[in-house]
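Student: Sharing a model prediction with you, sequence too.
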Amino acid sequence: MEKLRDFVDHLLLLRGRAPLETCWLNFAQLSDGDARRVNLWFRHAVLCEVQVLRLDLILNGFRLKLDDLPLVSRRLAKLNLSGVHLMHNFPDFSCCPVLEHLDVFFCDLSDAKKISSQSMKCLNIRHCTFSQIFRTRIYVPNLISLRLENYWYRTPVFEVMPLIVDAFVRVHDRSGDWYSCTSGNADYEECLCEDCDFCHSNTNCVLLQALSQAKNLVLTAQEQEFIFKRELMQSPTFNNLKTLLLINCFCVAFDLHGITSILRHTPVLEKLILEFSFEVPEHDDEVEMKGSCSQMERSSAISKHLKLVIVKC
């Protein structure tokens, strides 16, 4: 590791602040004293006006804490972070005016109260941990593409995204407020959250309302789907939605009221896809059914634009 430190010091620090186009820092092991040095290398790349910056740490559960300072860069356009802990002020990207792409994978966001960027167009948050106490607020008003996949703990709150086109949201059994709500944890006598994902008294539409301008929406559930069902029951209207894919959303797809609510609030929907995965031993066959709506038998609740319904199982 000492040789690597010397090499990177010479490669990055001794070259001064000559501009960088791309910088990728990838580590499989770090010692206790390396955190400060990695932060130094990372910040130096930003000072060199790097355009594409990637930091990957594969450290068996250890997540390096990045310095609690917002990034300041006139050139940074794409940022990929993996295996790091983002502190309070780091996700403030207001001083990165051309940052358009942020990919956060297997990171700790439990201290990040807000993620904000005026310029961001593509945001991917995959396998990340949010706080169990508060909801992270995400302010990205010019976002076009969102992927929120298999997060832990409290569902983040997205502020209005009027330009959103494509959205993909996948929840699993750890997504939401399981550890503070009696619905998910019988050890608590009462829910500690004011707007718990799993409390039937909560009528807030935390996630889907912000996605209501999307043209293409994918919702997929693994082992729990209550978040989707509750929010869809609040009836957000998707005025621009043309393609909706529901994967393993059994309690929504098999609920007549749920499907009716979706169809009633998607006035320009053209394609509805329901996809289910059943674990049946020794049977690998897949069944796909396609159908279209008859104009004569079409319900008034169904979009006149709906041309195709596909069921896969």
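Tutor: Cool, the structure landed. Numbering: from 1, shown residues only.
Student: Only C-alpha atoms from now on, for both contacts and neighbour counts.
Tutor: OK.
Student: Just to be sure, Val252 is in a helix?
Tutor: Yes: counting by DSSP: H, G, I helix; E, B strand; the rest coil, Val252 falls inside a helix.
Student: That one reaches Ile262, doesn't it?
Tutor: No: using CA atoms under 8 Å as the test, Val252 is too far from Ile262 to be in contact (9.3 Å).
Student: show me the residues around Leu148 that make contact.
Tutor: 124-126, 168-170 (CA atoms under 8 Å, 6 or more residues apart in numbering).
Student: Which positions in the top helix by length along the chain come out as buried?
Tutor: As assigned by DSSP state H, the longest helix anywhere in the chain is helix 34-47. Residues of helix 34-47 classed as buried by neighbour count (16 or more other CA atoms under 10 Å): 38, 40-42, 44-47.
Student: and the comparison structure, right after this:
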Amino acid sequence: MPGGEDRISALPDGVLQHVLGFLPAHDAVQTSVLAGRWRHAWRSIRRLHLSPEDWWDRGSPEHLKNFFDALLSPGGHDSILEEAKLDFDGLVEDCAHAEVWIRRILSGQAQVLDVSFATLENPPLVSRHLRKLELTEMILEGDVLDFASCPALEDLKMADCRLYLDKISSQSVKRLNIDSCYFFCDCRPSISIPSLLWLLLDSCIVPFLGSMPSLETAFVKPAAYSRDCCIRGAFKECCGICAECTGDGDHGSRCVLLGGLASAIHLELVAEPGMLIFGRDLRWCPTFSNLKTLLLNEWCVAIDFRALLCILEHSPVLEKLILRLSKRREFITVLSYPMEKLPAISKHLNIVEIRCRDVNGRVCRILKLLSRFGSAMQISIKLVSQLSTCFSFETWLWHFPANDDDECNIIVQG
């Protein structure tokens, strides 16, 4: 208020810099006209937010470029810049400048960098301080995702990016999130991050995974459009007879995915209809020596029970198994497994949860198969709606049928 006390100007420098860091850069600069105390305060902000959304009613993209150049020029910033968020949406013609601005930011001590709508090429990023990097709707080329020169980087997230490269590597990253990214390369891309603790690969081409001995949690869902789908089956389902579906194709003598996931404690493997990569990897199935919680969907029972039994056999300390089954046509082939030929599975497996829309013949056959491993297993069925939300009741298996043609005797508890 006019004539009122200016309490904000009385704030300590550190607090004032912190507050200005929440403003878009242009607004932060405009505070220089408020009073003498504010004239150069914007030069000391520790959080920088640059977005064209704040500029379309104030000037041209060229004006914005000039502002970026002035703000990020050597000597244009007085304090340690800890965090930067750069949105170049709509400034395609200025993408050549994006690399310059990003490298100027990293040449300081920025620990968090969030960039969207830009192109990054060689050489790789260089920073001794960067801890977290988020890239959204970017074009990434060459060796830009070789993080050998970012020894402090621990969090890497990419979403909706176009990757013209065949390798992602780091010796320090602990959490990796790749969501809806597409690789444009002639060979299968690879990920070499031995320090990884947490991994999410969602809706992208399946890469080769290197050894990850410290991995704890992983979620993998290959893209439905990837090269690892069966092209012969009807409705994109596995045909069950071609060399790829049966695991007899020329795929090299090593795992693509499962080898890198062998140390995981919590693992989710989800595939769309016709996806082959998990089933093929089971030809060289590693031992999941630490695995305690496992979620699988349709792929493990799409043709028969062999894939499910194989992964259970190689999970010696598994405690909880979740099967998520949709209401698609049943292609399952009922296999007769003599009791003496059943593989040994984890003695710790005491919780099996089947999530499905109804209790059909396939669910009953799965229940009967699991019952042959012993009675100590607590098996529950959760009926799930089309919106993938669980109802408030569960069905508990009390009796297994003597024959495959019999119905399961299941009691519903409220």
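Tutor: Arrived safely. Source: prediction; values computed, not measured.
Student: on contacts alone, who are the packing partners of the longest helix of the first structure?
Tutor: The contact analysis (3 or more CA pairs under 8 Å, 6 or more residues apart in numbering; DSSP states H and E) places helix 34-47 of the first structure against helix 2-12.
Student: Tell me which residues of the host helix or strand of Gly258 of the first structure come out buried.
Tutor: Taking DSSP states H and E as the criterion, Gly258 of the first structure maps to helix 256-264. Residues of helix 256-264 of the first structure classed as buried by neighbour count (16+ other CA under 10 Å): 258, 261-264.
Student: Quick check: of those residues, which lies closest to Lys290 of the first structure?
Tutor: For these, the closest approach to Lys290 of the first structure (CA to CA) belongs to Leu263, at 17.1 Å.
Student: Who are the contact partners of that closest one?
Tutor: Listed by CA under 8 Å, 6+ apart, the contact set of Leu263 of the first structure reads 269, 301-303.
Student: where do the strands sit along the stretch 101-250 of the first structure?
Tutor: Assigned by DSSP state E, counting those that start in this stretch, the strands in the stretch 101-250 of the first structure fall at 101-105, 114-116, 122-126, 137-139, 145-149, 157-158, 166-171, 216-221, 243-247.
Student: Find me the equivalent region of the first one in the second structure.
Tutor: Right, strand 101-105 of the first structure. Strand 101-105 of the first structure corresponds to residues 155-159 of the second structure when matched by TM-score structural alignment.
Student: Would you mind listing the outside residues contacting that stretch?
Tutor: Contacts of stretch 155-159 of the second structure (CA under 8 Å, 6+ apart): 131-137, 173-181.
Student: change it to 6 Å
Tutor: 132-136, 173, 175-181 (CA atoms under 6 Å, 6 or more residues apart in numbering).
Student: which one of those residues has the most neighbours?
Tutor: Val173 (23 neighbours; other CA atoms under 10 Å).
Student: Counterpart of it over in the first structure?
Tutor: Aligned partner of Val173 of the second structure by TM-score structural alignment: Met120.
Student: ok, now His314 of the second structure?
Tutor: Match for His314 of the second structure (TM-score structural alignment): His265.
Student: May I ask you to confirm that its match is in contact with Gln234?
Tutor: No: counting by CA atoms under 6 Å, His265 of the first structure does not reach Gln234; the two are 10.6 Å apart.
Student: Mind checking which of these two has more residues around it?
Tutor: A direct count of neighbours by other CA under 10 Å for His265 of the first structure and Gln234 places His265 higher, at 20 against 14.
Student: ok, now how distant is the nearest residue in space to the more buried one that is not next to it in sequence from Thr203 of the first structure?
Tutor: In this structure, His265 of the first structure finds its nearest non-sequential neighbour in Thr237, 4.6 Å apart by CA to CA, 6 or more residues apart in numbering. According to CA to CA, to the nearest Å, Thr237 of the first structure stands 15 Å off from Thr203 of the first structure.
Student: quick one, which of the two is more surrounded?
Tutor: Set side by side, Thr237 of the first structure and Thr203 show more neighbours around Thr237, with 20 against 14, by other CA under 10 Å.
Student: Now check that one against the second structure: what is it aligned to?
Tutor: Aligned counterpart of Thr237 of the first structure in the second structure: Thr287 (TM-score structural alignment).
Student: Surely Ser127 of the second structure is within a helix?
Tutor: No: looking at Ser127 of the second structure with three-state DSSP, it is coil, so not inside a helix.
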